[in-house]
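Trainee: Make a model of this:
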Amino acid sequence: MVRESFEASIQSLKEDVVEMMERVEDLLVKSVDSLLNKDINLARQVIELDDSIDEMQNDIEEKTIELIALQQPMAKDLRIIFSIAKIITDIERAGDFCVNIAKETIKIGNEAHIKPLVDIPKMREIILDMLRNSKISFINENSKLAYRVGREDELIDNLYKDIYTEILMMIHSDSKNINQGTKLLFVGRYLERMADHITNICERIIYIVDGDNVEIN
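Mentor: The predicted structure is shown next:
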């Protein structure tokens, strides 16, 4: 009976983690949409919505502490609990980067974009795919899928390099591009960092399933 209660608590924790991931997916969509459409109200909404992700992180942390204090977790149970505590930190940081994108959007305001925003939406779609598949690998304890998702970080790194090179050339050719160009570089960097945190999540999933500490990239 005690074991059944413990397993139910673990399952509840996992469901909370999945919900956090889904909230970050929503923030990512909205934050990049706000930039593409110069939608300042949507950008402000992203900043407000992030508070709920922070609250979820605090709630999950409290639950993990209670589980360790009140139950007697076995080896794999401890792996899951400690990994969840690390996973939610990475999810929360990913949410923070969405907020940072929204803040850059607000700074750019209604200015005409200095270039067509092509690579940033591409980065978003890959990261959304990474988020969704890392969620599936977490739910199904699929370490092979987690490893494959983590490897997609290289696609994001390459796209960020393209953005970096293109915008630096634009800034070099016309100093009027410095202000917005710098902000777009920040956006690209925030997306690149999001992918890094998802890769961290994938590494924690592999640890939960296989007990192996791996560095995917």
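
Trainee: C-alpha only now, for contacts and for neighbours.
Mentor: Noted.

Trainee: mind listing the helices in the chain by residue range?
Mentor: With DSSP state H, the ranges of helices along the chain come out as 2-36, 40-70, 75-108, 119-140, 143-151, 153-173, 178-210.

Trainee: of all the ones you listed, which lies closest to Asn217?
Mentor: Asn217 sits nearest to helix 143-151 of all those, at 6.6 Å, using CA to CA.

Trainee: and the angle for that closest one with helix 178-210?
Mentor: Helix 143-151 and helix 178-210 are oriented at 160 degrees to each other (axes from the mean of the first three to the mean of the last three CA atoms, to 10 degrees).

Trainee: just checking, what packs against helix 143-151?
Mentor: helix 119-140, helix 178-210 (3 or more CA pairs under 8 Å, 6 or more residues apart in numbering; DSSP states H and E).

Trainee: Now the second one, please; I'll put the structures next to each other:
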Amino acid sequence: MSIRASFDNELKGLKSDLMEMVLLSQTAIENAIQALIDQDEQKAKEIIASDIKINEYDEKINHTIIQLIAQQQPVASDLRKIIAALKISSDVERIGDLAVNIAKSILHIGNGPLIKPIVEIPKMATISLGMLTDVIEAYNKEDVNLAKETALKDDEVDQLFGKLMKELLELMTSNPASLGQITQLAFICRNIERLGDHTTNIAEHIIFMVKGKKFDLNA
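Mentor: Predicted structure coming up:
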């Protein structure tokens, strides 16, 4: 096998590991939102325990990247792909952490009566998860336009976040006895909002990978 063919195979393996990592993180967020709706403490504990798999993929990807750079001495375009994979894996690992944070808040809330129905939070999560699905498609297709379009949806997430935080702050004033639960719901909202931010970061990494220049999608 030629050096180029060997390098291409290793790049494919790197991408495959990254896709598995994305799937695990995406599933963790989905499970966390469902656990919140169901007030399922057992599922929350399982989400926390399963984060080790995501971290293992992150370590494996980092190791592969170090080996590729050291052994293959990639040219500029290949190096951008490697660096983008490294940055994306970091954001995906953080997304897994967000699921863990949500799960921990669920455990703090417990299974007592809720201060308000869990309706808006899943809506915000659905938009954020849709962004993640689209941005990974953009990564696979190296589609800069799709990456930019996906990042624009973060405004909708931010608007919902602002609306929810205002409502929760009002509930804190009118229901001081439920302050602990309301605070945990606010933490959950913040973690979902951060999912949109990490997705936007991934979109920026894709543009760097394809175009070779940094692009601030939050500007």
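
Trainee: And the helices and strands packed on helix 143-151 of the first structure: which comes nearest Ile106 of the first structure?
Mentor: helix 178-210 (10.4 Å).

Trainee: Next, the mean deviation of the closest one compared to the second structure.
Mentor: For helix 178-210 of the first structure, the mean deviation from the second structure after alignment is 0.7 Å (mean CA distance after the TM-score superposition for the first structure).

Trainee: Export the helices and strands packed on helix 143-151 of the first structure to CSV and append columns for distance to Met74 of the first structure.
Mentor: CSV is the format used below for these (distance: least, CA to CA, whole Å):
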stretch, distance to Met74 of the first structure
helix 119-140, 19
helix 178-210, 13
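
Trainee: Identify, out of those, the most deeply packed stretch.
Mentor: When these are scored by mean count of other CA atoms under 10 Å, the highest mean neighbour count falls to helix 178-210 (a mean of 22).

Trainee: Contacts only, for the residue sitting nearest the centre point of the first structure.
Mentor: Residue closest to the average C-alpha location in the first structure (CA atoms, centre = their mean): Ala94, at 3.3 Å. Taking CA atoms under 8 Å, 6 or more residues apart in numbering, we find Ala94 of the first structure in contact with Val24, Arg193, Met194, His197, Ile198.

Trainee: Next, find the distance separating the counterpart of Ile69 of the second structure in the first structure from Glu166 of the first structure.
Mentor: Superposed on the first structure with TM-score structural alignment, Ile69 of the second structure falls opposite Ile68. The gap separating Ile68 of the first structure from Glu166 of the first structure is 50 Å, by CA to CA, to the nearest Å.

Trainee: List the single closest residue to Ser90 of the second structure in space, sequence neighbours excluded.
Mentor: Closest residue to Ser90 of the second structure apart from its sequence neighbours, by CA to CA, 6 or more residues apart in numbering: Asp58 at 7.2 Å.

Trainee: give the contact list for the one you found.
Mentor: Counting by CA under 8 Å, 6+ apart, Asp58 of the second structure makes contact with Met21, Ser89, Ser90, Glu93.

Trainee: tally of neighbours for the second one?
Mentor: Ser89 of the second structure sits with 26 neighbouring residues when counted by other CA atoms under 10 Å.

Trainee: Is it in contact with Leu18, as I believe?
Mentor: Yes: between Ser89 of the second structure and Leu18 there is a contact at 6.5 Å, judged by CA atoms under 8 Å.

Trainee: Now do the shared contacts for these two.
Mentor: With CA under 8 Å, 6+ apart, Ser89 of the second structure and Leu18 have common neighbours Ile61.

Trainee: Asn142 of the first structure is in contact with Val209, isn't it?
Mentor: Yes: with contact defined as CA under 8 Å, Asn142 of the first structure reaches Val209; the gap is 7.3 Å.

Trainee: The closest residue to Ile201 of the first structure other than its chain neighbours and Asp119 of the first structure: what is the separation?
Mentor: Of all residues not flanking Ile201 of the first structure in the chain, Ile87 sits nearest, at 5.4 Å (CA to CA, 6+ apart). The gap separating Ile87 of the first structure from Asp119 of the first structure is 27 Å, by CA to CA.
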